[in-house]
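Trainee: Dropping the sequence and predicted coords here.
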Amino acid sequence: MPEGHTIHRLAAEHLRMFAGHPVAAESPQGRFADGARQVDGRTLREADAHGKHLLLGFGDERRLHIHLGIYGTYTFGPVPAPAPVGMVRLRLAGPSEYADLRGPNACELLEPGEIKLLLDRLGADPLREDADPDQAYRRISRSRTTIAALLMDQTVVAGPGNVYRAEVLFRLGIDPLLPGRKVTPEQWAAIWADLVPLMREGVRLGRIDTVRPEHTPEAMGRPPRQDDHGGEVYVYRRAGMPCLLCGTEVRTQVLAGRNLFWCPACQPPHA
């Protein structure tokens, strides 16, 4: 599933392509035909991201809500747009470019009350200026759930996914199985302070890079990572391989339905 930096990039991309212009909207697949008709010909005024949720505004109080989920993808190109290929849920076309959305978990028009319900259940987004990390810590500090699971809970922290949670815990030497109630205020402050610039860099680059300058392939004289995920990381998808820092075998286990990766030496078990 795309992590929060991808959705913030999509918001910026929609503004770049369509802001201030009437857009043509259609649903070649047909599953969003009524919603597309209500958007068709309207001008994009806002594009905002909250965690993994994209909200597009077309001049009234409603918002077009898009959540990619596991299978959702976007493709972009110049106009005139070619005939749709595959199950295109929504096509938006502006003066010079178009965007095709396929396979999203959600593509719907929300009324103001529905928007509020959505936003109220989301946690703090490290990429938003209005985020409240203290609110997230209040949830974490009362929980018996592991910090690794809590970082994936979008009602606690909105945006980070499997990569960011594994990598930030490694970078700070925190045991991923540490219960939330045992996470100190100092540890949480360090986690938040690390997530913010890491995710901002993800927005800038369009990929997740988490290794520090002294641990890049060039600095360490090692081959670059070969993975379809892209980006240089410490532990994500490196199960069974030696830790880049200490050489200990990177471990993995399923936690909250996702594969967790960590180094048992660099992230020793909590007492």
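Mentor: Thanks, I have the structure now. Residues are numbered from 1 along each chain as shown.
Trainee: contacts and neighbour counts: CA atoms only from here.
Mentor: OK.
Trainee: just the strands in the stretch 151-271 of the chain please.
Mentor: For the stretch 151-271 of the chain, the strands defined by DSSP state E, counting those that start in this stretch cover 251-255, 258-262.
Trainee: mind listing the helices for the stretch 101-250 of the chain?
Mentor: 112-120, 133-141, 147-150, 162-171, 185-205, 217-220 (DSSP state H, counting those that start in this stretch).
Trainee: Reformat those as JSON lines; add distance to A256 and mean neighbour count.
Mentor: Shown next, in JSON lines, are those (distance: least, CA to CA, whole Å; neighbours: other CA atoms under 10 Å):
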{"stretch": "helix 112-120", "distance to A256": "22", "mean neighbour count": "12"}
{"stretch": "helix 133-141", "distance to A256": "16", "mean neighbour count": "18"}
{"stretch": "helix 147-150", "distance to A256": "6", "mean neighbour count": "23"}
{"stretch": "helix 162-171", "distance to A256": "11", "mean neighbour count": "23"}
{"stretch": "helix 185-205", "distance to A256": "20", "mean neighbour count": "17"}
{"stretch": "helix 217-220", "distance to A256": "32", "mean neighbour count": "12"}
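Trainee: Now do the same contact list for E201.
Mentor: Each residue near E201 by CA atoms under 8 Å, 6 or more residues apart in numbering is listed here: I208, D209.
Trainee: hmm, back to that, could you dump the strands of the stretch 151-271 of the chain into JSON lines and include mean neighbour count?
Mentor: Formatted as JSON lines, the strands of the stretch 151-271 of the chain follow (neighbours: other CA atoms under 10 Å):
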{"stretch": "strand 251-255", "mean neighbour count": "15"}
{"stretch": "strand 258-262", "mean neighbour count": "22"}
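Trainee: So which of the ones you listed is nearest H229?
Mentor: Taking CA to CA, strand 258-262 is the member of the strands of the stretch 151-271 of the chain nearest to H229, at 14.5 Å.
Trainee: ok and the closest one relative to helix 162-171, angle-wise?
Mentor: Here the directions of strand 258-262 and helix 162-171 differ by 20 degrees (axes from the mean of the first three to the mean of the last three CA atoms, to 10 degrees).
Trainee: what about strand 258-262, distance to the chain center?
Mentor: Centroid displacement of strand 258-262 relative to its chain, using CA atoms, centre = their mean, to the nearest Å, is 17 Å.
Trainee: for comparison:
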Amino acid sequence: MPEGHSVHRIALQFRRDFVGHRVAASSPQGRFAAGAAELDGRRIVASTAVGKHLLLEFEGERTLHVHLGLYGAWDFAGDVTSAPTFTVADGRIGDDVRRSGLTDQLAGYRDGALSQATPEQLAAAQDAKGERNLRVGGRTTLRMSESDRELEAPEGDFPPPPVGQVRVRLLTETAVADLRGPTACEVFDPQQVERLVAKLGPDPMHDASRKAENRFVERVLRSATPIGLQLMDQSVVAGIGNIYRAELLFRARLDPHAPGRTIPEAALRRLWKDWAHLLAIGVETGQMLTRADLKTEEDYRRALAHRDARHYVYKRTGQRSLRGPGTVVMEDMGGRSLYWAPGWQTRPER
């Protein structure tokens, strides 16, 4: 399932290519016909992500709410722009990395500078580095879900015909976005949006205020529920999924089974700041880079290309812990696979 950084990247994509444009909305699949008719012909005025929820605001106080769930994805085609993602399925980065300024960005990863950036600042930084124009005569070019990847498809006139079960299509004069397989796709009024956001825990990319941090800390400290379960509860903190949970707890040296109310407040505040830091990295790079011991360009090249080189514990069952004694174990927690290193995650810093 896409975690918070992926949905923020999708929101950024809509801000670049759709906000400010009037769209033709349709439901080729037919399951969203009434909702599409309500949005058709309206201008998109804002694009926001809160946790795993995408909110596309249209003029006339209508908002398209999308939750991708396990199988959802957005496909973008036409005259769309894409900032460098550094998603390297084939393991080759080469000169593209040096031209993009990745080395400078990842220096920010090490010193925490990226965690202070807003989504707008990240977008501006990407603009300054130079985006790629992906106008390709109607060929689908970019799929965005858990990660981003460019697609191969037959060329043809614009817009390309819908392929597969497209729940909703948003079309401008030059760009098109097709949504497939979401868990939720619905039109909200302002009151429904307000109720949704009120139910969610804080998201540091949406609200980086001290008030949001306090809300997270106070919620955790009120409960005896293990911290490993609380981090997956979207009403406690929004956007964290299985990978970020495992990696955040390892980085904080927190036992996933520790009751929330037993964790020192200072440790929880560091955990919140670390989540903001890793989330910003994910939005910037398109990858869940969670290891802080990457020093050389070759380290980063390998981490961007191979999952086992960018995580401390996730999917590393039975392997030596990268910090402290012992090995990584996997167990069930709340119906999800929990990865952690008992030899390391038992003595949180005070």
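Mentor: Sure thing, it's come through. What you are looking at is a predicted structure, and each value in this text was computed from that prediction instead of being measured.
Trainee: May I see the strands of the stretch 151-271 of the first structure arranged in JSON lines, with distance to P223 of the first structure as well?
Mentor: Putting the strands of the stretch 151-271 of the first structure into JSON lines (distance: least, CA to CA, whole Å) gives the following:
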{"stretch": "strand 251-255", "distance to P223 of the first structure": "21"}
{"stretch": "strand 258-262", "distance to P223 of the first structure": "21"}
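Trainee: rewinding a little: identify whichever of the helices of the stretch 101-250 of the first structure lies nearest to G257 of the first structure.
Mentor: Among those, helix 147-150 sits nearest to G257 of the first structure (CA to CA), with 9.5 Å.
Trainee: Minimum distance to A193 of the first structure: which of the strands of the stretch 151-271 of the first structure has it?
Mentor: strand 258-262 (20.0 Å).
Trainee: in the second structure, what residues pair with the closest one?
Mentor: Alignment of strand 258-262 of the first structure against the second structure: residues 336-340, by TM-score structural alignment.
Trainee: about what we covered before: if we compare the strands of the stretch 151-271 of the first structure, which one ends up closest to C107 of the first structure?
Mentor: Using CA to CA, the nearest of the strands of the stretch 151-271 of the first structure to C107 of the first structure is strand 258-262, at 24.6 Å.
Trainee: how far apart are that closest one and its match in the second structure?
Mentor: With mean CA distance after the TM-score superposition for the first structure, strand 258-262 of the first structure departs from the second structure by a mean of 0.7 Å once superposed.
Trainee: Quick one: work out the angle between that strand and strand 251-255.
Mentor: 150 degrees.
Trainee: ok, E249 of the first structure - contacts?
Mentor: A239, G240, M241, P242, C243, C263 are the contacts of E249 of the first structure under CA under 8 Å, 6+ apart.
Trainee: ok, the counterpart of it in the second structure to T290 of the second structure distance?
Mentor: Aligned by TM-score structural alignment, E249 of the first structure pairs with T327 of the second structure. Applying CA to CA, to the nearest Å, the value for T327 of the second structure to T290 of the second structure is 18 Å.
Trainee: can you pull the contacts of the closest residue to the match of E249 of the first structure other than its chain neighbours?
Mentor: Distances taken as CA to CA, 6 or more residues apart in numbering put R320 closest to T327 of the second structure, at 4.3 Å, once the chain neighbours are dropped. For R320 of the second structure, the contact set (CA under 8 Å, 6+ apart) comprises G326, T327, V328.
Trainee: Would you check how far apart P242 of the first structure and G231 of the first structure are?
Mentor: 18 Å.
Trainee: I'd like to know how far the corresponding residue of the first structure for A252 of the second structure sits from L92 of the first structure.
Mentor: In the first structure, the residue matched to A252 of the second structure (TM-score structural alignment) is L172. Applying CA to CA, the value for L172 of the first structure to L92 of the first structure is 42 Å.
Trainee: The two: who's more crowded?
Mentor: More crowded of L172 of the first structure and L92, by other CA atoms under 10 Å: L92, with 24 against 14.
Trainee: quick check, the more buried one in a strand?
Mentor: Yes - assessed with DSSP: H, G, I helix; E, B strand; the rest coil, L92 of the first structure lies in a strand.
Trainee: what's the closest non-adjacent residue to it?
Mentor: A25 (4.7 Å).
Trainee: in the second structure, what residues pair with the helix or strand harbouring that neighbour?
Mentor: Secondary structure assigned from DSSP states H and E places A25 of the first structure in strand 24-26. Strand 24-26 of the first structure lines up with residues 24-26 of the second structure when matched by TM-score structural alignment.
Trainee: Can you list the neighbours in contact with the matching stretch?
Mentor: Contacts for stretch 24-26 of the second structure (CA under 8 Å, 6+ apart): 32-33, 36-37, 39-42, 168-172.
Trainee: at 6 Å what do you get?
Mentor: A36, D40, G41, V168, R169, L170, L171 (CA atoms under 6 Å, 6 or more residues apart in numbering).
Trainee: Which one of those sits in the busiest neighbourhood?
Mentor: Going by other CA under 10 Å, V168 tops the contacts of stretch 24-26 of the second structure with 26 neighbours.
Trainee: which one in the first structure is aligned with it?
Mentor: Alignment note: V168 of the second structure maps to L90 in the first structure; criterion TM-score structural alignment.
Trainee: The nearest residue to its match once chain neighbours are set aside: what's it in contact with?
Mentor: With sequence-adjacent residues excluded and distances taken as CA to CA, 6+ apart, L90 of the first structure is closest to S27, at 4.6 Å. The contact partners of S27 of the first structure, by CA under 6 Å, 6+ apart, come to A33, R89, L90.
Trainee: Repeat that for A184 of the second structure.
Mentor: Here A184 of the second structure is in contact with V66, H67 (criterion: CA under 6 Å, 6+ apart).
Trainee: What is the equivalent residue in the first structure for it?
Mentor: Per TM-score structural alignment, A184 of the second structure is aligned with A106.
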